[in-house]
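Asker: Fold the following and give me the result.
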Amino acid sequence: MRRTKGTGSIVRRPNGRFKATITVSGGKRVSKTFDTREECQKFFMDIKGKDIKYFSPVTVAEYFEHFIELKSGVYRESTLNGLKQFYRKHVENSKVAHIKFSDLTPQDINRFFLGLSSRGYATTTLDRWRKNFKAILETAVLEGYLENNPMESRQAIRRLKGRQERQKKVFSLEEVQKLLSIENLSTLPVVYQVYIVLSFITGARPQEILALTREDIKEDKVSFNKSLGFQGKLQETMKTSTSIREVPIETKWGLWLLDKITEEKTAGIFRSEKSTYGYLSHDNVNVRFKKYVEAVLGSSKGHHLYDTRHTYATLLITVFHVDVKTVSVLMGHSNIETTLKYYTHSLPTCHMTLPV
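Answerer: Predicted coordinates:
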């Protein structure tokens, strides 16, 4: 039923709870979530006519829920789902979740993150979560929920130390030659042959490769314009605007790929009826890839799918002497600093060419 203007609005949320919103003196919009409509009505009666310094959500958990709702349709689906995962797994049932939002201190946040750092998470993961938390509180300041961001305080922890992230292991050119040998590739099912070749000759992210269709692959180039997101669900948006790109490939490889894809007789190269969203699982490909590397190179060196992306950038820069700006564009990076800082590794000089 439509409510009279000025008496507040009640909206039922996907989780079954009711969000009550009303404008109070000073033009502030007050909102809070309840289990029943009756509680919403009581909230309107209690808050109407009051001049309040802070407006609801009251607790940290309530603000996180508000923020997630606020960013629905704004953030990429995978980004939003990652935020939801962090909230549900680490924030929702924590002590910090029940602290009154306006009373949140740097010490509260420090204790929360120190607790996470003791659980064996990688330093980079902790840093990402901390930056996200800080950005959320910054939004709260802009919305008027807080006067200042407690994570900007001198008492706030600046750096969290966790488990060291797995070091990226770049393949040498000789190893790439072996892995791309047609004789060795033929020991794999066609779909894995295609994935491995694409990963080495384009340097694309695994989720970009798995989203490819036949139309994206030409004799001389591969077009990347979509990717798989959270739990392997196809999303039309890319990680960044620069991720939409065309990567040139040797014609011989292009013809080989088109020939192999034709054998599969499917528009979606990496489609799978067994998965939730219809695409080959990233984890399954990773298991196959590691077994293949071990079989071809003779020993397990702890390689992962993303190592092909690092190998691509490193070989182009250190072996084939392609300028960094060009490599950055081919990788889909927003700036060359990312390419240099994270994707360029030392490698013995070698003047051999890739097999075709």
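Asker: from here on, contacts and neighbour counts on C-alpha atoms
Answerer: Will do.
Asker: what's the first-to-last distance across stretch 112-127?
Answerer: Terminal residues of stretch 112-127 are spaced 13 Å apart (Cα to Cα, to the nearest Å).
Asker: Of all the residues in that stretch, which ones are buried?
Answerer: Neighbour-count burial for stretch 112-127, with 16 or more other Cα atoms under 10 Å as criterion, is recorded at 112-113, 116-117, 122-123, 126-127.
Asker: same thing with stretch 269-283?
Answerer: Neighbour-count burial for stretch 269-283, with 16+ other Cα under 10 Å as criterion, is recorded at 269-271, 279-281.
Asker: Run a quick neighbour tally on S9.
Answerer: Neighbour count of S9, defined by other Cα atoms under 10 Å: 19.
Asker: That one is in contact with F18, isn't it?
Answerer: No - between S9 and F18 there is no contact under Cα atoms under 8 Å: 9.9 Å.
Asker: One more, so I can put them side by side:
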Amino acid sequence: MIEQKQLSEVIELWKTNKKQYVKKSSFAAYMLLIENHLLPVFGNNFVLEESDVQKFVFKKLEAGLSHKTIKDILIVLKMIMKFGAKNKWLEYTPFDIQFPTEREKHSIEVLSRADQKKIMNYIQEHFTFRNLGVYICLSAGIRIGEICALTWEDIDTDSGVINVRQTIQRIYLIEDGKRRTELILDTPKTKNSIREIPISKDLLRILKPFKKIVNPSFFVLTNDAKPTEPRTYRSYYKNLMKELKMPELKFHGLRHSFATRCIESNCDYKTVSVLLGHSNISTTLNLYVHPNMEQKKKAIEQMFKGLR
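Answerer: Okay, here's the model as predicted:
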């Protein structure tokens, strides 16, 4: 008979197994959730009841964690439990965990058309490679890690396309109980994130002269062999927005602004989804497709027109 193991022992064995199959950044994210949330609460358990996990969820909600973070923790816990059950080290019956209904609607922050124009005009008149990154994000909707990892080689001015192939991120590593961080250059978030984005005419006009003279292997934001990392670029962006007296907007708001402008221009949702590199169209629809009052009125009018 196989001996039952504590969850902490199963976690150690699961870690060794999982490390072979996932990206370094994903593994680092799992480790952080395990160390900060799962081990302190469940590490000594041989058995895990659904009621224990439900209690854990309520405690984490009280502590201010978002639904998404808690769901991410539960995904990791489920992987560990399934692995333990497969090897007969512990018993696992799938949990049916309930979350209280979220009352607040999370609205996304976007730039108004006027503010977006103001920023883009300013960058055209005050060119720096760092400013160019903001212009590219507003014109192509790429993520902060993707713009930090973009090289001149990824920009094809002949075919008018930006190739998004890699991302930069700083990950937390926990090894032998010690924590450290590491900057890694890796493939993007999902396979859909590897994508081609057409370059707008205005952006092409800015990029073409540089393409003839730059080193193709250099990073666009630094025009150097060494990249800038997301947190450094985020603080640069914050200062730029302050200087331009813009409303406070997270860097990711540039991506939201790009998507919103696409939707406003009646671009079809599937195309917007592909441009953003979303894994599926429902992500795009949930985030960006919220009919305004004008569109709602139009729908009601059309419906009754058909009934007359």
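Asker: ok, of the buried residues of stretch 269-283 of the first structure, which one's closest to H98 of the first structure?
Answerer: In terms of Cα to Cα, no member of these lies closer to H98 of the first structure than S281, at 37.3 Å.
Asker: Can you check which part of the second structure stretch 238-245 of the first structure sits on?
Answerer: Mapping stretch 238-245 of the first structure onto the second structure (TM-score structural alignment) gives residues 188-195.
Asker: now what about the matching stretch, what contacts it?
Answerer: With contact meaning Cα atoms under 8 Å, 6 or more residues apart in numbering, stretch 188-195 of the second structure is reached by 146, 163-167, 187, 274-279.
Asker: Report the buried residues of that stretch.
Answerer: For stretch 188-195 of the second structure, the neighbour count (16+ other Cα under 10 Å) marks 188-189, 193-195 as buried.
Asker: Out of those, the closest to Y172 of the second structure would be?
Answerer: Nearest member of those to Y172 of the second structure, counting by Cα to Cα, is K189, at 16.6 Å.
Asker: I'd guess the closest one is in a strand, am I close?
Answerer: No - counting by DSSP: H, G, I helix; E, B strand; the rest coil, K189 of the second structure is located in no strand; its state is coil.
Asker: if we can go back for a sec, adding distance to F27 of the second structure and secondary structure as columns, could you present the contacts of stretch 188-195 of the second structure in TSV?
Answerer: Formatted as TSV, those follow (distance: Cα to Cα, whole Å; DSSP: H, G, I helix; E, B strand; the rest coil):
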residue	distance to F27 of the second structure	secondary structure
E146	20	helix
N163	26	strand
V164	23	strand
R165	20	coil
Q166	18	coil
T167	16	strand
T187	14	coil
V274	26	helix
L275	27	helix
L276	24	helix
G277	22	coil
H278	21	coil
S279	20	coil
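Asker: List only buried entries from the residues you listed.
Answerer: Buried members of the contacts of stretch 188-195 of the second structure, scored by 16+ other Cα under 10 Å, are 146, 163-167, 187, 274-278.
Asker: would you list those in TSV and tack on distance to V214 of the second structure?
Answerer: Formatted as TSV, these follow (distance: Cα to Cα, whole Å):
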residue	distance to V214 of the second structure
E146	19
N163	17
V164	19
R165	19
Q166	20
T167	21
T187	24
V274	29
L275	26
L276	27
G277	28
H278	31
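Asker: Surely P209 of the second structure is within a helix?
Answerer: Yes - counting by three-state DSSP, P209 of the second structure is part of a helix.
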